[in-house]
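Engineer: okay, sequence plus prediction incoming.
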Amino acid sequence: MASERFTLGGDTTVRRLGYGTAQLTGPGYWGPRGDARDAVAVLRRAVERGVTLIDTADNYGPSIAEELVAEALHPYAEGLVVATKGGVVRTSDRAWHIAGRPEQLRAMCEASLRRLRLDTIGLYQLHRLDPEVPMAEQLGALGELRDEGKIRHIGLDTVDAEQLAAALELTDIASVQNRYNVLDRTSEPLLKLCEARGIAFLPWFPLGNGSLTADPVCSEIAAAHGATPGQIALAWLLHRSPVLCPTPGTGSRAHLEENLDAADVRLTAADLTRLDDASPSKPAPQA
């Protein structure tokens, strides 16, 4: 398997298997989910298990996930990187409004700093590119925040390879987040660009939002390894590319332990071939 660690932006090393906080909030990432004490316990256990990358967003809740991260983990352990996102406003569990004007991004970042009780956010990700605002203005605002020491690295969420290439002409990009898993590899061209440029790729829905637990190939390989299908799906990501840094989320302590144990699964060459051939959504060849 490739290294268990990845260095973001050339200077911030994290363990590749991290933890995502979306499942600490209610359905549609809206409102609370159960007892906050359970969420705090899961977050603390993740760090006890060696997780060094916590991925959250200001609109999970909204605000709830960031507040839980601070409650559970502040003061933060040395080497722990908290990644958050801005650029989307939520008004209900089904309403997402892209908000990429420079003044909006600044206000969102500063609000996240307060909720997270941080002086500097290790990785601040633009949750969506705003089609109504020039990319240069959006990234320029984040670049100013980086110059001011309020964020360390800039990331992008839900972009294609062409958009990432354009962004790299404007500023340094440390990470991207796109949907990517065993059964959905439509972002393969983006992954290849990330590999070429040393950019972290944080795949969201790494377990296919639960669908991979029923995949027959994952299930058969899991049985051979004494593992679960979800662990096989995560292990495949860790084997697939050294820049893939999955951050599976859960509100369950038992599921957290299961996910993190995926780092110990060693897939064979035959396993990888079967999984590589399992995808129904491979991208069309590039011209």
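Structural biologist: Right, received. Where do you want to start?
Engineer: hey, let's count contacts and neighbours off CA atoms from now on
Structural biologist: Fine.
Engineer: excluding chain neighbours, give the residue nearest to residue 180 in space.
Structural biologist: Distances taken as Cα to Cα, 6 or more residues apart in numbering place residue 203 nearest to residue 180, at 5.1 Å, with adjacent residues excluded.
Engineer: give me the neighbour count for the residue nearest to residue 15 when sequence neighbours are not counted.
Structural biologist: Closest residue to residue 15 apart from its sequence neighbours, by Cα to Cα, 6+ apart: residue 5 at 4.3 Å. By the criterion of other Cα atoms under 10 Å, residue 5 has 15 neighbours.
Engineer: dump the residue contacts of the residue nearest to residue 180.
Structural biologist: Residues counted as contacts of residue 203 (Cα atoms under 8 Å, 6 or more residues apart in numbering) are 177, 178, 179, 180, 181, 244, 245, 246, 247.
Engineer: could you dump those residues into CSV with neighbour count added?
Structural biologist: Shown next, in CSV, are the contacts of residue 203 (neighbours: other Cα atoms under 10 Å):
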residue, neighbour count
177, 21
178, 21
179, 18
180, 23
181, 23
244, 25
245, 28
246, 29
247, 25
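Engineer: any idea which of those is closest to residue 198?
Structural biologist: residue 244 (10.6 Å; Cα to Cα).
Engineer: returning to what we had before: among the contacts of residue 203, name the ones in strands.
Structural biologist: Among those, the ones falling in strands (DSSP state E) are 177, 178, 179.
Engineer: now do the first one against residue 204, distance only.
Structural biologist: Between residue 177 and residue 204 the distance, using Cα to Cα, to the nearest Å, works out to 6 Å.
Engineer: now the last one
Structural biologist: Using Cα to Cα, one obtains 5 Å as the distance from residue 179 to residue 204.
Engineer: over to the second one?
Structural biologist: Plainly put, residue 178 is 6 Å away from residue 204 if you go by Cα to Cα.
Engineer: surely residue 124 is in a strand?
Structural biologist: Yes: assessed with DSSP: H, G, I helix; E, B strand; the rest coil, residue 124 lies in a strand.
Engineer: comparison target, given below:
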Amino acid sequence: MPSTTFRIGKDLTVGRLGFGAMHLPTERPGDRPSAVAVARRAVELGITLIDTAHLYGAGANEEVLAEAREIVDIASVQNRYNLTDREHEPVLAACEAADIAFLPWRTVAWGKAGDRAEVAAVAAELDATPTQVCLAWLLARSPVVLPIPGTSSIAHLEENTAAADLALTPELRGRLDGIAASA
């Protein structure tokens, strides 16, 4: 089973399954209670890594999460990376070599990775969802990978979080690894 924590910048230990806050609703004043509820539930579920950016809601997302950051050495890199889109393998390899956190975004390929027959088959064998299989594959891919799937739904958040407990056998990982070659 893959490690469940990662030390960012050698100083901060976080859980390897994070929360991408990009989907938190922030457009209307009435959205704030729902956004805060999802963020609080993420913390209650043990998530210690939350990704945010000014781009998410023109800063409103950062205000919801109340982050005040400072400039430091590179602690993590974010690139699009998932079971079916591995364009940034060289970046992941560089992160592994330097022990830098690699935070893949679009972790479940907009939910379309489950359209692949092999992903659906593995999910059925594990009594899991295709999304959980994709997240478990990312966690098993490298100890520096810290997925940040986003959602505005507590049910999806709980489903995503449960993926950290999904163990992929070497045989299942091999079947999933083969997907990119056939893509």
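Structural biologist: Cool, the structure landed. All of these numbers come straight from a predicted model, not from anything done at the bench.
Engineer: any chance you could compute the TM-score here?
Structural biologist: In this superposition the chains share a TM-score of 0.93, using TM-score structural alignment, normalised by the length of structure 2; 183 aligned residues with a Cα RMSD of 1.8 Å.
Engineer: ok, back up a step: can you redo the contacts of residue 203 of structure 1 as TSV with distance to residue 237 of structure 1?
Structural biologist: Output for the contacts of residue 203 of structure 1, formatted as TSV (distance: Cα to Cα, whole Å):
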residue	distance to residue 237 of structure 1
177	14
178	13
179	12
180	9
181	7
244	6
245	8
246	7
247	11
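Engineer: nearest to residue 152 of structure 1, of those?
Structural biologist: Checking the contacts of residue 203 of structure 1 against residue 152 of structure 1 with Cα to Cα, the nearest one is residue 177 at 17.1 Å.
Engineer: which residue in structure 2 aligns with the closest one?
Structural biologist: Alignment note: residue 177 of structure 1 maps to residue 78 in structure 2; criterion TM-score structural alignment.
Engineer: for the residue in structure 2 that residue 203 of structure 1 lines up against, helix, strand, or coil?
Structural biologist: Under the alignment (TM-score structural alignment), residue 203 of structure 1 pairs with residue 104 in structure 2. Assigned by three-state DSSP, the conformation of residue 104 of structure 2 is strand.
Engineer: what does stretch 239-249 of structure 1 correspond to over in structure 2?
Structural biologist: The aligned range for stretch 239-249 of structure 1 is 140-150, by TM-score structural alignment.
Engineer: show the end-to-end separation of the matching stretch, please.
Structural biologist: Counting by Cα to Cα, you get 19 Å between the two ends of stretch 140-150 of structure 2.
Engineer: can you give the distance of that stretch from its chain's centre?
Structural biologist: 6 Å (Cα atoms, centre = their mean, to the nearest Å).
Engineer: for the residue nearest the centre of structure 1, what are its contacts?
Structural biologist: With distances taken as Cα atoms, centre = their mean, residue 202 lies nearest the centre of structure 1, 4.2 Å away. Contacts for residue 202 of structure 1 were tallied using Cα under 8 Å, 6+ apart; they are 175, 176, 177, 178, 244, 245, 246, 247.
Engineer: in stretch 129-146 of structure 2, what's buried?
Structural biologist: By 16 or more other Cα atoms under 10 Å, the buried positions in stretch 129-146 of structure 2 come out as 129-140, 142-146.
Engineer: for it, what is the distance to the chain centroid?
Structural biologist: The answer for stretch 129-146 of structure 2 is 8 Å, by Cα atoms, centre = their mean.
Engineer: try stretch 48-56 of structure 1
Structural biologist: 11 Å.
Engineer: what does stretch 42-54 of structure 2 give?
Structural biologist: The chain centre lies 10 Å from the centre of stretch 42-54 of structure 2; the measure is Cα atoms, centre = their mean.
Engineer: the spatially closest residue to residue 23 of structure 1 that is not a sequence neighbour: neighbour count?
Structural biologist: Spatially, and ignoring its direct neighbours in sequence, residue 23 of structure 1 is nearest to residue 250 (5.1 Å; Cα to Cα, 6+ apart). Residue 250 of structure 1 has 20 neighbours, counted by other Cα under 10 Å.
Engineer: please enumerate the strands of the stretch 151-287 of structure 1.
Structural biologist: Under the criterion DSSP state E, counting those that start in this stretch, the stretch 151-287 of structure 1 contains strands at 151-157, 175-179, 200-204.
Engineer: residue 271 of structure 1 -> structure 2?
Structural biologist: Per TM-score structural alignment, residue 271 of structure 1 is aligned with residue 172.
Engineer: and that match, what does it touch?
Structural biologist: In this structure, residue 172 of structure 2 makes contact with residue 122, judged by Cα under 8 Å, 6+ apart.
Engineer: ok, the residue lying closest to residue 76 of structure 2 once chain neighbours are set aside - how many residues close by?
Structural biologist: Excluding its sequence neighbours, the residue lying closest to residue 76 of structure 2 (Cα to Cα, 6+ apart) is residue 101, at 4.4 Å. Using other Cα under 10 Å, residue 101 of structure 2 has 25 neighbouring residues.
Engineer: my read: residue 101 of structure 2 touches residue 95, true?
Structural biologist: Yes: the pair residue 101 of structure 2 / residue 95 is scored as a contact, 6.5 Å apart, by Cα atoms under 8 Å.
Engineer: what do those two both touch?
Structural biologist: Jointly contacting residue 101 of structure 2 and residue 95 under the rule Cα under 8 Å, 6+ apart are 77, 144.
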